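In: this one's sequence-less:
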């Protein structure tokens, strides 16, 4: 075989290989990355089976409200941190670094739709050894005012999305600006969760800029407190899952909770830096941040709820 024939054969082989690679790229690889998988996930996120099962449980007259985790009153210096709303990936990474620096535990209450959009954030949280809770599907405010069907839909869909991206199903529930009525707590139980978490301190981002301000703030916090740190805006109006987020936070009228007029993170606030200052100030007061499920569990009765009157002991006094 002369040189010209050899060169022709080599060129022909290269052309065949290149053509095959182009064919694979255009007709095989791109099709395997297609959207049916995303469509299937979206259908799973609807959690129809889970909602139906929860609705059946909710109709059971014997169903009991979940207990509420509240302040710790054992005289120790422990406190608990909960983050309300899922941070974006860069902020999540910084917050987790801050928590690791101070060896502090925290629970991140996540909206289901945000987990669906950025599932890697929940992986970061779990890999850092922190806990995850259910914050409804969209972070819906005033959940106790919603019909039972909507309560179950919000809670079950969030639970479904989180468990699709995390092997551990959340057992802790929160919702923004929500009163824990018996009806709502029964819905939480029917959706498969065990506890609701009620803070007694709400941190306001944008108010701590240095160690002195952090020390002054921490002096106002009692040992055994649950401190809620807002990350995202709550959803006030919701229609067909297209939620309108409020521009200005409404005043929170939760019973028995100190009115801090809690606000979302302002644009100029560096939440991770503030949490770092906060935890440093807590260390100076010998406070230890632990997981909230170490705190006490109670049967919760909202303020203003009619209390049962003591029964008569049989006859009037003589």
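Out: Arrived safely. Since the model is a prediction, treat every value here as computed from it, not as a measurement.
In: hey, let's count contacts and neighbours off CA atoms from now on
Out: Will do.
In: how close does residue 177 sit to residue 52?
Out: As judged by CA to CA, to the nearest Å, residue 177 and residue 52 stand 26 Å apart.
In: which of these two has more neighbours?
Out: It is residue 177, of residue 177 and residue 52, that has more neighbours when counted by other CA atoms under 10 Å, with 21 against 16.
In: then this one, side by side with the first:
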């Protein structure tokens, strides 16, 4: 074999080795690193240390969190139940900015983890982020302690990681605030549970006239909840938290929907909020900070007095 051919083969061999090394670097090393990062992030959101710390606080006797609710002022408060998609959130934030209004976005930890950019939008807009449990579960007061703390603490952890601050406020669908739940909230670092006095779901306000009619029914001092998310029912006390709800959008997939289901008019939550805030201002009910509302301290019921029988 001539020296020229041998040199050509050597060059081809070098190029082949370089290509294999580049492929290994780009498709094996990079992919493995990405998988490790995702795994580590998932592990971080389990919040095992936070759950253990909350249990310890409960054992020491944590005081109940306070309840924020309707007061005698002329203002109102806006809370949004469930994390909307990024586009809807951006439009809602624009409407709030337009009216110089504040609101609390109560977010599910699972959806927040899947929409970090949306959490950043809310944070950068200066709006409050609250804890809506990890999956938006209904009747949270009936959950076993372990599962309740997991719902609360995991959401606290996700929001803290994404927004660099822990939520101070809590809500959950169709939930009655009892002593056990309020103590669990305080043990997890939450100061207040929020109780709404009015609510509506997007699609309820059809136009500006409808918003005016609705605003007339809202009494001063009310906390108005906008029901973005559908509540998740606890199928069983020991059901895994992760299996209860699909991530991000909670809506049925296309395959789940019946072909005969009639098409509904598109819902524009941002326009509805715009109409509502305009109507509220025109009736003298200006949106205010949730922290300006009445704070109720839970007082456990006194034990029944023992009745002594007379002789």
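Out: In hand now; what should we look at? Fair warning: this is a prediction, and the values are worked out from it, not measured in the lab.
In: and the aligned partner of residue 148 of structure 2 in structure 1, helix, strand or coil?
Out: The equivalent of residue 148 of structure 2 in structure 1 is residue 151 (alignment by TM-score structural alignment). What DSSP: H, G, I helix; E, B strand; the rest coil gives for residue 151 of structure 1 is helix.
In: ditto for residue 185 of structure 1
Out: State at residue 185 of structure 1, reduced to three classes by three-state DSSP: helix.
In: so it sits against residue 65, correct?
Out: Yes. Assessed by CA atoms under 8 Å, residue 185 of structure 1 is found in contact with residue 65 at 4.5 Å.
In: number of nearby residues for the alignment partner in structure 2 of residue 32 of structure 1?
Out: With TM-score structural alignment as the criterion, residue 32 of structure 1 lines up with residue 30 in structure 2. Residue 30 of structure 2: 12 surrounding residues under other CA under 10 Å.
In: residue 203 of structure 1 now?
Out: Applying other CA under 10 Å, we find 22 residues neighbouring residue 203 of structure 1.
In: and it, how far from residue 110 of structure 1?
Out: Taking CA to CA, one finds residue 203 of structure 1 at 18 Å from residue 110 of structure 1.
In: residue contacts, residue 83 of structure 2?
Out: 89, 105, 106, 107, 108, 111, 112, 228, 229 (CA atoms under 8 Å, 6 or more residues apart in numbering).
In: how much space separates the aligned residue in structure 1 for the fifth one from residue 162 of structure 1?
Out: Just to be clear, that refers to residue 108 of structure 2. For residue 108 of structure 2, the aligned position in structure 1 is occupied by residue 111, per TM-score structural alignment. According to CA to CA, residue 111 of structure 1 stands 9 Å off from residue 162 of structure 1.
In: then residue 11 of structure 1?
Out: Separation of residue 11 of structure 1 from residue 162 of structure 1 (CA to CA): 54 Å.
In: okay, and the closest residue to residue 73 of structure 2 other than its chain neighbours sits in which element?
Out: Among residues not flanking residue 73 of structure 2 along the chain, residue 221 sits closest, at 4.9 Å (CA to CA, 6 or more residues apart in numbering). Using DSSP states H and E, no element contains residue 221 of structure 2; it sits outside every helix and strand.
In: picking up where we left off before, mind putting the contacts of residue 83 of structure 2 into CSV with secondary structure?
Out: Listed next are the contacts of residue 83 of structure 2 as CSV, based on three-state DSSP:
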residue, secondary structure
89, helix
105, strand
106, strand
107, strand
108, coil
111, helix
112, helix
228, coil
229, coil
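In: just name the closest of those residues to residue 208 of structure 2, please.
Out: Nearest to residue 208 of structure 2 out of those is residue 228 (CA to CA; 19.4 Å).
In: can you give the distance of stretch 137-157 of structure 2 from its chain's centre?
Out: Relative to the centre of its chain, stretch 137-157 of structure 2 is centred 13 Å away, using CA atoms, centre = their mean, to the nearest Å.
In: list the buried ones in it?
Out: By neighbour count on 16 or more other CA atoms under 10 Å, the buried set for stretch 137-157 of structure 2 is 137-141, 143, 147-157.
In: before we move on, what about stretch 164-179 of structure 1?
Out: Within stretch 164-179 of structure 1, the residues that count as buried by 16+ other CA under 10 Å are 164-165, 169-179.
In: pick the one among those closest to residue 83 of structure 1.
Out: residue 174 (10.2 Å).
In: that closest one matches what in structure 2?
Out: Aligned counterpart of residue 174 of structure 1 in structure 2: residue 171 (TM-score structural alignment).
In: identify the residues contacting the residue nearest to its match when sequence neighbours are not counted.
Out: Of all residues not flanking residue 171 of structure 2 in the chain, residue 132 sits nearest, at 5.2 Å (CA to CA, 6+ apart). Applying CA under 8 Å, 6+ apart to residue 132 of structure 2 gives the contacts 81, 82, 106, 107, 108, 109, 152, 155, 170, 171, 172.
In: next one: stretch 108-119 of structure 1 to chain centre, how far?
Out: In terms of CA atoms, centre = their mean, the centre of stretch 108-119 of structure 1 is found 7 Å from the chain centre.
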